[in-house]
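Colleague: attaching a predicted model along with its sequence, questions to come.
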Amino acid sequence: MSKREAHQFWKFTEQLMEEESFRLIDVGPDRKRIWLQGDVDGQPWIVRMARVEYERLGRLEDDRHEAEKSFHGWRRRLALRKAKFANVYITSYPPADMTEPMKSGDREARSFLFADDNGRGLADAPPAVSTYLKTNEWTWGGLEEELEPEEHEQRASFYRRQAEKKQRELEQQDMSFFSSGKPIVTYTVLALLAVIFLVLERSGSSMNVNTLIELGAKYNPGIVDGEWWRLVSAMFLHIGFLHLFMNSLALFFIGGITERIYGTARFIIIYFAAGVFASTVSFAMNEQVSAGASGAIFGCFGALLYLGLAHQRLFFRTLGMNVLVILGINLVFGFTVQAVDNGAHIGGLVGGFIASVFVHLPGHRWQFVRVGAFAFFVLVFAVFFAIGMYRWN
């Protein structure tokens, strides 16, 4: 491929990013195939840029079909159900057996070919893509045809560096959401869980029901008798080393991310509100002695889901599918394994979500919905607590 096509490839990419705020979502190892995503007047778009040299139309068509399949994959991954697709090929010449412009069998996708077709009417021009995307008027002036190959190469390098610089700026904006605090409370709670587990083992055994009750597990008769502190203390006890290890591992990752996003003060409210809410739901629904930090950890999942509601694009660019998959696995595990207190898990998830609405994300202005979230949290908490008192009294 000539250096002129590389110049056009990177100039067009840089213009999409600079003029229309598109961002790179994938770059091939040879930098000849890149994917971008952006919005134009509220319409989400996914654009693929590909530098290719195909002698036969069949190979170009095969590539187009694969690109459209990949587009649907990206649309699912980024949760962009209404996204449309522009597939842009940049090549020196059209395939030798190409007799008409490119067509697409997908109504949500269209392919374009930038090439020197010697006036045969097979190729497109950058303004055609601009029209398809319904963007603002670009200042695309084409490429200077009289440039030497080395000058094309220099300009391609310049536009590539500009595109990469823009991408770094966008990524730094994303990462700013993960720098509202350091996981100080997360690490402190992890240390407390380990110390309390050692105390449990030295006091008898973390697997002994009497020891668990004595040191503060969720014990319904005790709560009915006024030992309401068990709704909090149960969050720090674990039944066996495996229980402690799995919850500590989850708290290290999920809790750490949540504290970085929301900041330490908000995280404290979310974590303990979710934990107490989870214990209360367990008190209402489950008569077994129970303990563990899993309800509070599910509250961190709820906080991340609220991030997904408030900043959907950011969520799916960074955490989205990983969080949803892990959450789904844990919920399925809870429904299929009898020993798991699934009421506490779901209670923690809901409690963490509601608490996140109340504290909101850093940098967001006060909204009346936060008052409603607080009132709703208190109301639901009171309902489940009353159910527990009625059932076990």
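Modeller: Great, that's in hand.

Colleague: from here on, just use CA atoms for contacts and neighbour counts.
Modeller: Noted.

Colleague: ok now whichever strand or helix holds residue 210, how far from the chain's centre?
Modeller: For residue 210, the host element (DSSP states H and E) is helix 209-215. Mean-position distance between helix 209-215 and its chain equals 40 Å (C-alpha atoms, centre = their mean, to the nearest Å).

Colleague: list the residues that contact residue 173.
Modeller: By C-alpha atoms under 8 Å, 6 or more residues apart in numbering, residue 173 lies in contact with nothing.

Colleague: what does residue 6 give?
Modeller: Contact analysis of residue 6 by C-alpha under 8 Å, 6+ apart lists 51, 152-153, 156.

Colleague: shouldn't it be within a strand?
Modeller: No - counting by DSSP: H, G, I helix; E, B strand; the rest coil, residue 6 falls outside a strand, being helix.

Colleague: that one and residue 90, how far apart?
Modeller: According to C-alpha to C-alpha, to the nearest Å, residue 6 stands 8 Å off from residue 90.

Colleague: do the same with residue 144
Modeller: Distance from residue 144 to residue 90, by C-alpha to C-alpha: 16 Å.

Colleague: who has more neighbours out of those two?
Modeller: Neighbours were counted for residue 144 and for residue 90 using other C-alpha atoms under 10 Å; residue 90 has more, 24 against 10.

Colleague: so that one sits against residue 48, correct?
Modeller: No - contact criterion C-alpha atoms under 8 Å: residue 90 and residue 48 do not qualify, at 10.8 Å.

Colleague: how many neighbours does the residue nearest to residue 109 when sequence neighbours are not counted have?
Modeller: Residue nearest to residue 109 in three dimensions, not counting chain neighbours: residue 85, with 4.4 Å by C-alpha to C-alpha, 6 or more residues apart in numbering. Residue neighbour count, defined by other C-alpha under 10 Å, stands at 24 for residue 85.

Colleague: ok, residue 85 - contacts?
Modeller: With C-alpha under 8 Å, 6+ apart, residue 85 has these contacts: 45-48, 68, 71, 108-110.

Colleague: what about versus this one:
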Amino acid sequence: MGFQEDYIFWTLAHYFISDQEYRMIQLSKGQDELWLEKLEHKEAKVIRLLKYNLDWSNWMQRDIENTAQKAESVRRQLGRKELPIFNIYITAFPPVDDYEFRISAPFKAEKGKASVQTLIIDSSNPESIDKIQAIFHDPLTLPAGEYTETDADAVKHAALSKAVNKAKKEKALFNFGKPFFTYMFVFIQLAMFLFLEWKGGSTDTSTLIKYGAKFNPLILEGEWWRFFTPIVLHIGLLHLLMNTLALYYLGSAVERVYGNLRFIFIYILAGFGGTLASFIFSPALSAGASGAIFGCFGALLYFGLIYPKLFFRTMGFNILVVLAINLAFGFTIPGIDNAGHIGGLIGGFLATGIAHFPKKKKIWLQLLFLAITVSLAVGLLKYGFSEPGNLMNEQTAVVMAQEYIKTEDYKKAHSLLADFIKEKEASAEVYFLLSYAEIKEGDLQNAKEHLKQVIKQKADFHEAHYNLALIYIEEENRTKAKQHAQKAADLNPGQEEYHQLLDQIADWETSGQQ
């Protein structure tokens, strides 16, 4: 083959690599066969360039068949339904015999879904290259005249340099930082889990509340740090293991792409976003790194927004599938705080938009993301603190009241439960706790009315009957006291203090009769 064919071969290579954004996947030792791909676009053809004197069309036919078989193998590996190959021969002479019928339509392998569309570029007729321009709709011209060895070497060097530089830049995007803070957060999670177990158990509600879980009533009281502390707390060993494994893989990927400082900014802001969304949309107590971990998904989606071709060629499909599965689990399995997951996902995406990429700046885009983030955070916080009744359910109110009662802060327990009853329908348990706080505060009249409400809703609530009996004793109503004490003892015969109260009432009656 001469310099003319070399020049055309490498001009085409440079055109596909530079203008059409293809990447080199295979170059033969003799540098006369080159395969190029653009897998991020499913419709894009894989391109094969071959520099060869065809001579006879039967050899060309065998080569096309072999190319189709090879393409079929690649198609199965990639899992694609179809794989079109654009097969381009650069030759000094077309086949001497009839060949047009062999390339008039794409060749398909038997029992396969790969197809080979063939085009012959005649080096003695540079105008034949116009067929490629018509297919790819981008200018492609060859200067007139003969091409020298220097010309061929120059365009070859340009094509290979472009391919190598593109590969280096792509590789550099995934290796900017080392995952130092990822490992640090893994260590903190493990240490905090052991600490919680030591202090009372990672599944114990009181322990979780005491050491920083997301708990809406306390956030509403001003404990703002609870927007951040849940990131390092976990409820149970399985929760810890799942989140630690996810953090190890996702966090490492994000920290390598964005660097250490950007990663910690993204991770913490995503964790805040997850807790904030949970605060607004989920009244239940919660903890865990899930929101921050979903923020890592958000960071990788931002990568896909800025570098869509590279994203889908490398990790894009897998990231989207894993993300979809996790969100689906959140919507279908009870007990999962999907509001926190989605909040973390959005928070991570927005945080990455603010930070952008290392050594790269897009000030207008970063300012836009900052404005959106601040507006969204301020809006949600304002809504949450102005509508506190929407941020608590009965379980949360009961847990908080029990915590106040444990610390003998009966005034706060009374205020919390009274406000809750005004806003929403309450169960017998809520009325009972309210009556207990009222008894401790000396408000026996309201306590009596609320205990009657308990019994009205739940007639077998033996503790309510017992407390009513005590109130009636204070009122010196022996008949009512005996009636409710007897009911409590009948409902729960094993409770010794119920029988003691009955004995006390009996002695009272005896002494009264005497």
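Modeller: Structure received. Keep in mind it's a predicted model, so treat the numbers as computed, not measured.

Colleague: still on that earlier bit, show only the entries of the contacts of residue 6 of structure 1 found in helices.
Modeller: 152-153, 156 (DSSP state H).

Colleague: reformat those residues as TSV; add neighbour count and distance to residue 135 of structure 1.
Modeller: As requested, those are exported to TSV (neighbours: other C-alpha atoms under 10 Å; distance: C-alpha to C-alpha, whole Å):
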residue	neighbour count	distance to residue 135 of structure 1
152	22	26
153	17	28
156	21	23
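
Colleague: nearest to residue 10 of structure 1 among those residues?
Modeller: Distance to residue 10 of structure 1 across those (C-alpha to C-alpha) is lowest for residue 156, with 5.8 Å.

Colleague: surely that closest one touches residue 10?
Modeller: Yes - the pair residue 156 of structure 1 / residue 10 is scored as a contact, 5.8 Å apart, by C-alpha under 8 Å.

Colleague: buried sites along the helix holding residue 210 of structure 1?
Modeller: 211-213, 215 (16 or more other C-alpha atoms under 10 Å).

Colleague: again with stretch 8-22 of structure 2
Modeller: Buried, per 16+ other C-alpha under 10 Å, within stretch 8-22 of structure 2: 8-18, 21-22.

Colleague: now for those, which pair is the farthest apart?
Modeller: 8 and 21 (18.4 Å).

Colleague: now the contacts of residue 85 of structure 1: which count as buried?
Modeller: 45-48, 68, 71, 109-110.

Colleague: out of those residues, which sit inside helices?
Modeller: 68, 71.

Colleague: now for the buried ones among the contacts of residue 85 of structure 1: which two are most distant?
Modeller: Largest pairwise distance in these, by C-alpha to C-alpha, is 13.1 Å, between 45 and 68.

Colleague: need the contact list for residue 284 of structure 1.
Modeller: If a contact means C-alpha under 8 Å, 6+ apart, then residue 284 of structure 1 has 384-389, 391 as its contacts.

Colleague: thinking again about what came up before, just give me the closest of the contacts of residue 6 of structure 1 to residue 33 of structure 1.
Modeller: Using C-alpha to C-alpha, these come closest to residue 33 of structure 1 at residue 51, 6.4 Å.

Colleague: would you check that that closest one makes contact with residue 33?
Modeller: Yes - the criterion here is C-alpha under 8 Å, and residue 51 of structure 1 meets it with residue 33 at 6.4 Å.

Colleague: what stretch of structure 2 does the helix holding residue 210 of structure 1 fall on?
Modeller: Mapped onto structure 2 using TM-score structural alignment, helix 209-215 of structure 1 covers residues 205-211.

Colleague: what sits up against stretch 198-216 of structure 2?
Modeller: For stretch 198-216 of structure 2, contacts defined as C-alpha under 8 Å, 6+ apart pick out 193, 196, 225-227, 229-230, 233-236, 275, 279, 283-287, 391-392, 396, 399, 403.

Colleague: mark which of those residues are buried, thanks.
Modeller: 193, 196, 226-227, 229-230, 233-235, 275, 279, 283-287, 391-392, 396, 399, 403.

Colleague: please flag which of those sit within helices.
Modeller: Counting by DSSP H, these contribute 193, 196, 275, 279, 396, 399, 403 to helices.

Colleague: which position in structure 1 pairs with the second one?
Modeller: Translated: residue 196 of structure 2. Here residue 196 of structure 2 is matched to residue 200 in structure 1, going by TM-score structural alignment.
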